[in-house]
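structure, please.
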Amino acid sequence: MSPSADDPPFPECPDPPGQTLAVIAEVLYLMNLLLLPGFAFLILLGLYFKEGGAPQLARCHLRQTVAASLWAVALLGAANGLILLLGGYAMPATWVVVILYFTVCHSTLVLLGVLGLAKAMAGRTFIYPVVGRRCDG
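Sure thing, here's the model as predicted:
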C-alpha cells in the first residue's frame, strides 16, 4: 500500500516520559550560563528538588545540569581567586585569566549544554564528561 499525500513522511512517535522536563532543565542550564546567571540556577535548583519522582530521563538531565552548574560556579570562583592571587583586578594579568576562563571553561560548559539540550530534545540521556554525575536507572 502506498502512502497518500496526507500521510506524514514519518510516523508519529510519542515523546518519552520526562522529555519536556529534561529539555527545560537543559534550557535553564544554558540560561544560567548565558542570559540570567543566578536566577535561572535558582529555578533549576527548585526543579531539581521538586521533581524527585520524575521519570528517569528528566532526573538524569536535572542531575547533570545541576552538577555542571555547580562546577561552573567553582570554576568561576577559581578564576576570581587566581585573579586576586596575581595582584587583583587592576593588574594586566587579570585579562589573561579572564580570556582563558571564557575561552576554555565557559565555552566548554556552553557547548556541553548545547549537546545536552540536543540529547534531551531527542529523548536520550546525557552524562556531561568530567563534570557530570552518573544516571542510575
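
use CA for all of it now, contacts and neighbours both
Fine.

and the helix or strand containing residue 72, which residues are buried?
Assessed by DSSP states H and E, residue 72 sits inside helix 56-85. For helix 56-85, burial by neighbour count (16 or more other Cα atoms under 10 Å) applies to 56-66, 68-69, 71-72, 76, 79-80, 82-83.

against residue 52, how distant is residue 45?
As judged by Cα to Cα, to the nearest Å, residue 45 and residue 52 stand 12 Å apart.

one more: residue 84?
Using Cα to Cα, residue 84 is found at 39 Å from residue 52.

over to residue 31?
Taking Cα to Cα, one finds residue 31 at 22 Å from residue 52.

one more, for comparison:
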Amino acid sequence: MDDTERQRAICAHALYLLNLLLAPGIAFVALWCCRRRWQPLAGAALREHLRQAFVAALWSGALLLLVSLAVALLGGLGNSATWVLLILYFTLVHAGLVLSGAYALSRAMAGLPCRYPLPGLWRPR
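Next up, the predicted model:
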C-alpha cells in the first residue's frame, strides 16, 4: 500500500470513529462519499479497508440503534429494569465498537490489513 492509499485508509477508519463518537450520520455520509470516490481507483488493500470501515459503520448503527429501540419497546420506558439494561447494553457495545475502530485505525496507520469482529466482515485469507 503506497502512502496515498495508507492516508485514505486512515481517513476511512477515522470517519468510522467520528461517526461513533462526535458526528453520527454526518461522518457516515462522508465515509460513504469517500468509499464511492476512492474505491474504483484503489488497490486491494485500500478497497478492503474501505469495505471494512463502511460495513462496520452499518453494523454499528444497527447494533446501537435498532437493538436499543427494540429493548426500549419490548421492556417499556416506564420500567426501571429496561433503563438499566439499555444503559448497560449501549455502554458496553459502544465501548467495544470504539475499541475495535481504534484498533483498525492503528492497523491502517501501520499499513497493515485489519478485520472488524463483526459478522460479514471475516473472509478467509
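
overlay the chains and give the TM-score.
Once superposed, the chains reach a TM-score of 0.86 (TM-score structural alignment, normalised by the length of structure 2), with 123 aligned residues with a Cα RMSD of 2.2 Å.

next up, the contacts around the alignment partner in structure 1 of residue 61 of structure 2.
Matched across to structure 1, residue 61 of structure 2 falls on residue 73, judged by TM-score structural alignment. Taking Cα atoms under 8 Å, 6 or more residues apart in numbering, we find residue 73 of structure 1 in contact with no residue.

what lines up with residue 50 of structure 2 in structure 1?
Using TM-score structural alignment, residue 50 of structure 2 pairs with residue 62 in structure 1.

hang on, the earlier thing: what about residue 45 and residue 52 of structure 1, which has more around it?
For the pair residue 45 of structure 1 and residue 52, the greater number of neighbours falls to residue 45 (19 against 12), based on other Cα atoms under 10 Å.

list the residues that contact the closest residue in space to the more buried one that isn't next to it in sequence.
In this structure, residue 45 of structure 1 finds its nearest non-sequential neighbour in residue 66, 6.9 Å apart by Cα to Cα, 6 or more residues apart in numbering. Listed by Cα under 8 Å, 6+ apart, the contact set of residue 66 of structure 1 reads 29, 41, 44-45, 48.

pick the one among those residues closest to residue 131 of structure 1.
Lowest distance from residue 131 of structure 1 to the contacts of residue 66 of structure 1 (Cα to Cα) belongs to residue 29, with 13.6 Å.

in the longest helix along structure 2, what's buried?
Ranked by residue count and defined by DSSP state H, the top helix of structure 2 is helix 80-109. Across helix 80-109 of structure 2, burial judged by 16+ other Cα under 10 Å covers 82-83, 86, 89-90, 94, 97-98, 100-109.

next: stretch 30-41 of structure 1.
30-33, 40-41.

which residues of structure 2 does it align to?
Counting by TM-score structural alignment, stretch 30-41 of structure 1 corresponds to residues 17-28.

residue 122 of structure 2 and residue 60 of structure 2: what is the separation?
16 Å.

re the thing from before, mind putting the contacts of residue 66 of structure 1 into a markdown table with distance to residue 21 of structure 1 and secondary structure?
Converted to a markdown table, the contacts of residue 66 of structure 1 look like this (distance: Cα to Cα, whole Å; DSSP: H, G, I helix; E, B strand; the rest coil):
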| residue | distance to residue 21 of structure 1 | secondary structure |
| --- | --- | --- |
| 29 | 12 | helix |
| 41 | 15 | helix |
| 44 | 11 | helix |
| 45 | 13 | helix |
| 48 | 10 | helix |
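
and the two most separated of those?
Those two in the contacts of residue 66 of structure 1 that are separated most widely, counting by Cα to Cα, are 29 and 48, at 11.8 Å.

so these two - more neighbours on which side?
Set side by side, residue 29 of structure 1 and residue 48 show more neighbours around residue 29, with 30 against 19, by other Cα under 10 Å.
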